[in-house]
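In: Fold the following, please.
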Amino acid sequence: MRLSNLADYAVVLMSAAARQCGSVPLHAGLLAEQTGIPGPTAQKLVSSLARAGLLVSTRGTGGGVRLARPAAAINVADIIEAVEGPIALTSCVEAGRHDCALEGNCKVQPHWGVVNGAVRGALAEISLASLVKPLPQAGGVWGGPVEAAHSTNIPSRKREGRIEA
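Out: This next block holds a predicted model:
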């Protein structure tokens, strides 16, 4: 299971917006520059995130975008769903979808809603505010050394015109 690039970039962009909250007027170009996300992609994400009510856009001189609510009140599930739509691990958890070849005979299908809810719930527990805090030096959420995340062996986000995680 992997997030789309747009969902990944949306989380990165929202994290950058949360870090800058209130210090300077933000616009898609500045967020693109700060994150390495291509300008047109950043503009598309800003529009999607504003439509979803996660960013508020103000036109005119001194305008730009800002978080629609405090970073602690925005979670990773909100951001992903703003770009991807509802989180659905399989097509059978989506209302009205009947395109599975196993439909009618699948004994697991009734349980996918529980699995899907658990994944969405886990993502909803991670606030945008927690993503902008520095991790402790002794270890991260997963118990591994944080220093590894800052290693030069990790590919940069910008390489060959693409953004990588």
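
In: C-alpha only now, for contacts and for neighbours.
Out: Will do.

In: And the helix or strand that A129 is a member of, how far out from the chain middle?
Out: Using DSSP states H and E, A129 sits in helix 128-132. Remark: helix 128-132 is offset 11 Å from the chain centroid, using CA atoms, centre = their mean, to the nearest Å.

In: Who are the packing partners of it?
Out: helix 5-20 (3 or more CA pairs under 8 Å, 6 or more residues apart in numbering; DSSP states H and E).

In: Another sequence for comparison is provided below:
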Amino acid sequence: MRLSNLADYAVVAMTAAARRCGGGRVSAGELAAETGLPAPTVAKLVSKLTAAGLLRSMRGAHGGLQLARPAAAITIADIVEAVEGPIALTACVEGDSCALDHDCTVRAHWPVVNEAVRGALAGITLTQLVSTREIA
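Out: Got it, this is the predicted structure:
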């Protein structure tokens, strides 16, 4: 399993936003500059993350982006799902058809696997990602 580039970039952008925002605001341009992501990609991410309720966008002279919730209340799972949709390792779990559908003996087990992966991602918050200490 591998995250899409967009999901990876969303985690990077949200981590930068958490580091920069605190109680203040940051612009999409500042996020692009800090992360090295292209401005159009950041704009696309901001749109998705705002729609998911993870970022709040304010217009005007004192506008900008702000975390919609405290960093401790936003997880990697929240961010990935905002960009990719529900976490599912196989298409059959999402209701898509499969050539093995009629004889599949493992389909019933995939939701358990998916929930374990989602649980692992849900266990890591932006606060942890912003932490400067090295992970062993």
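
In: Can you list the buried residues in the strand or helix carrying R56 of structure 2?
Out: If you go by DSSP H and E, R56 of structure 2 is part of strand 55-58. Across strand 55-58 of structure 2, burial judged by 16 or more other CA atoms under 10 Å covers L55, R56, S57.

In: Next up, the contacts around the first one.
Out: Put plainly, it is L55 of structure 2. Applying CA atoms under 8 Å, 6 or more residues apart in numbering, we find L55 of structure 2 in contact with V46, L49, L65, Q66, L67, A68, R69.

In: Cross those against helices and list the overlap.
Out: If you go by DSSP state H, the contacts of L55 of structure 2 have V46, L49 in helices.

In: Give me the buried subset of the contacts of L55 of structure 2.
Out: Among the contacts of L55 of structure 2, those scoring as buried are V46, L49, L65, Q66, L67, A68 (criterion: 16+ other CA under 10 Å).

In: As a markdown table, those residues with distance to I76 of structure 2 would be great.
Out: Formatted as a markdown table, the buried ones among the contacts of L55 of structure 2 follow (distance: CA to CA, whole Å):
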| residue | distance to I76 of structure 2 |
| --- | --- |
| V46 | 16 |
| L49 | 12 |
| L65 | 19 |
| Q66 | 17 |
| L67 | 14 |
| A68 | 15 |
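
In: Out of these, the closest to S131 of structure 2 would be?
Out: Set against S131 of structure 2, the nearest of the buried ones among the contacts of L55 of structure 2 by CA to CA is L67 (16.6 Å).

In: Quick check: chain neighbours aside, which residue is closest to that closest one?
Out: Nearest residue to L67 of structure 2 in three dimensions, chain neighbours excluded: L55, at 4.6 Å (CA to CA, 6 or more residues apart in numbering).

In: residue boundaries of the strands in structure 2?
Out: Under the criterion DSSP state E, strands of structure 2 are mapped to 55-58, 64-67.

In: The strand holding R56 of structure 2 against structure 1, how far on average?
Out: Comparison of strand 55-58 of structure 2 with structure 1 after fitting gives an average deviation of 0.4 Å (mean CA distance after the TM-score superposition for structure 1).

In: hmm, back to that, now the contacts of L55 of structure 2 as a markdown table including distance to D78 of structure 2?
Out: Output for the contacts of L55 of structure 2, formatted as a markdown table (distance: CA to CA, whole Å):
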| residue | distance to D78 of structure 2 |
| --- | --- |
| V46 | 14 |
| L49 | 9 |
| L65 | 17 |
| Q66 | 16 |
| L67 | 13 |
| A68 | 12 |
| R69 | 11 |
